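[1] this one's sequence-less:
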């Protein structure tokens, strides 16, 4: 049984995975790490195995193909549930999410079911992005926020901590997104389910090594899903009380 585990999907992250694993284990020594590798051709999975061989709190889940971020996370969440983890964390493998900020997310989880590491609340920041990408990401979050009727500022961010029982309840309903829309959908479902969702500020840094998996097609797919969810949820939102509770923000 484990207390806290970070689930970290990888695909061609050989240049980053060892450094980020070391930083995580130093920042939160009792936290376990599950690397979910989608058969990376650059040897990420083999390197992950070597890291796990010398650290009993690092584990590797090998998948036979790359079929979406959401699928990788679902596989990792299932592994964490099977092994009795109490707290499950999402974190990118490219260094954009700082392991040193994980203790802050875990502390906020004491009074929440879901903690979102947010770039867009007071104290949050993005380092190394051009203005165009900054505007695209912030605009995407704003659009999803309005379309889905949820109060969180950072709807698309992927640095999150969940109580295991809350995550299990969210995943028990049918999921239709397999790619980056998975992040938006999971947050939307959390809000609709009445879970306590808190945002804490984080510093998000552009990757220094390797190639980003983000593309215009991925962004378009996510926005089309958000539009679909927003339209189908209009009747439900009209039935709600006119008073919508605000999200909690934890400031640095």
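    Looks like it arrived, so ask away. These figures come from a predicted structure and were not determined experimentally.
[2] can we go C-alpha only for contacts and neighbour counts from here?
    Noted.
[3] Contact partners for the nearest residue to residue 100 once chain neighbours are set aside?
    Using C-alpha to C-alpha, 6 or more residues apart in numbering and skipping the chain neighbours, the partner closest in space to residue 100 is residue 27 (5.1 Å). Going by C-alpha atoms under 8 Å, 6 or more residues apart in numbering, residue 27 touches 99, 100, 102, 103.
[4] Can you pick out the most distant pair from those?
    Spatially, the most separated pair among those is 99 and 103, at 8.3 Å (C-alpha to C-alpha).
[5] Presented hereafter is structure B, for comparison with structure A:
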């Protein structure tokens, strides 16, 4: 495997897909143009629309593109965890998350990687100065902002865009998070990794990005994804506070 070694080491961008036949070729091409030194892993959940086959064709033509075929739709978190393990097993030093639908601009990836030189986890944030969303309906903005505020207050963490899915991790950060016991699936997965990174003392940095609503294909947002966050976040908050109280008692 011929990897391009940059200042941070070897970089892998993980792109989970499910029925993204209209988007996968474009997003991979944009990543390869914006950051030619990085590799791409398409983690496809057995898409019935042929996304996996398109990804295979791209990989056959470009040795920097790899494809993971999974048995079926198991959720965003499971796809990323599988991708993280694949990347670590194959010797990558930095692992990035990116949506397949173009909402995460590949042209902003170098900004995240530059910030990672002084951090352990970099989050592309919509809700800090300089960040923004394009073509989002008002209710989606309210849901996203509200979800981040809800998690931030209940968990007592400073990150403004805690549900953001455009991220760059150092390999050591992911290993230190205890990935094997992560059970969250949807966007709650992002909250889980953020709180774990902060609790472990890793340096988490937000950089502003522009989030663009998808033009092709269907959104994967569902009520189940929202419901998972509603019950998991307070449970984590209670558990974390209990642990802190126990530590304080013993100190």
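    Happy to help now that I have it. In this text the structure is predicted, and so the values were computed from the model without any measurement.
[6] if we can go back for a sec, relative to residue 12 of structure 2, how far out is whatever residue of structure 2 lines up with the residue nearest to residue 100 of structure 1?
    Using TM-score structural alignment, the equivalent of residue 27 of structure 1 in structure 2 is residue 34. For residue 34 of structure 2, the distance to residue 12 of structure 2 (C-alpha to C-alpha, to the nearest Å) stands at 14 Å.
[7] again with residue 166 of structure 2
    For residue 166 of structure 2, the distance to residue 12 of structure 2 - C-alpha to C-alpha - is 13 Å.
[8] now residue 218 of structure 2
    The value you get for residue 218 of structure 2 to residue 12 of structure 2, if C-alpha to C-alpha is used, is 26 Å.
[9] Comparing those two, which residue is more hemmed in?
    Counted by other C-alpha atoms under 10 Å, residue 218 of structure 2 and residue 12 do not tie: residue 12 has more neighbours, with 30 against 11.
[10] how about that one, secondary structure?
    strand (DSSP: H, G, I helix; E, B strand; the rest coil).
[11] I figured it hits residue 87, correct?
    Yes. With contacts counted by C-alpha atoms under 8 Å, residue 12 of structure 2 reaches residue 87, the gap being 6.8 Å.
[12] Between the two, which contacts overlap?
    residue 95.
[13] follow-up on the earlier one: list residues touching both of residue 166 and residue 12 of structure 2?
    Counting by C-alpha under 8 Å, 6+ apart, the residues touching both residue 166 of structure 2 and residue 12 are residue 96.
[14] Just the buried ones from the contacts of residue 27 of structure 1?
    Neighbour counting by 16 or more other C-alpha atoms under 10 Å classes 99, 102 among the contacts of residue 27 of structure 1 as buried.
[15] Using a markdown table, lay out the contacts of residue 27 of structure 1 together with secondary structure and distance to residue 130 of structure 1.
    What follows is these, written out as a markdown table (DSSP: H, G, I helix; E, B strand; the rest coil; distance: C-alpha to C-alpha, whole Å):
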| residue | secondary structure | distance to residue 130 of structure 1 |
| --- | --- | --- |
| 99 | helix | 23 |
| 100 | helix | 24 |
| 102 | helix | 26 |
| 103 | helix | 29 |
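[16] Mind jotting down where the strands sit in structure 2?
    All strands of structure 2, identified by DSSP state E, fall at 11-17, 39-44, 65-69, 94-97, 121-125, 132-134, 167-170, 204-208, 210-212.
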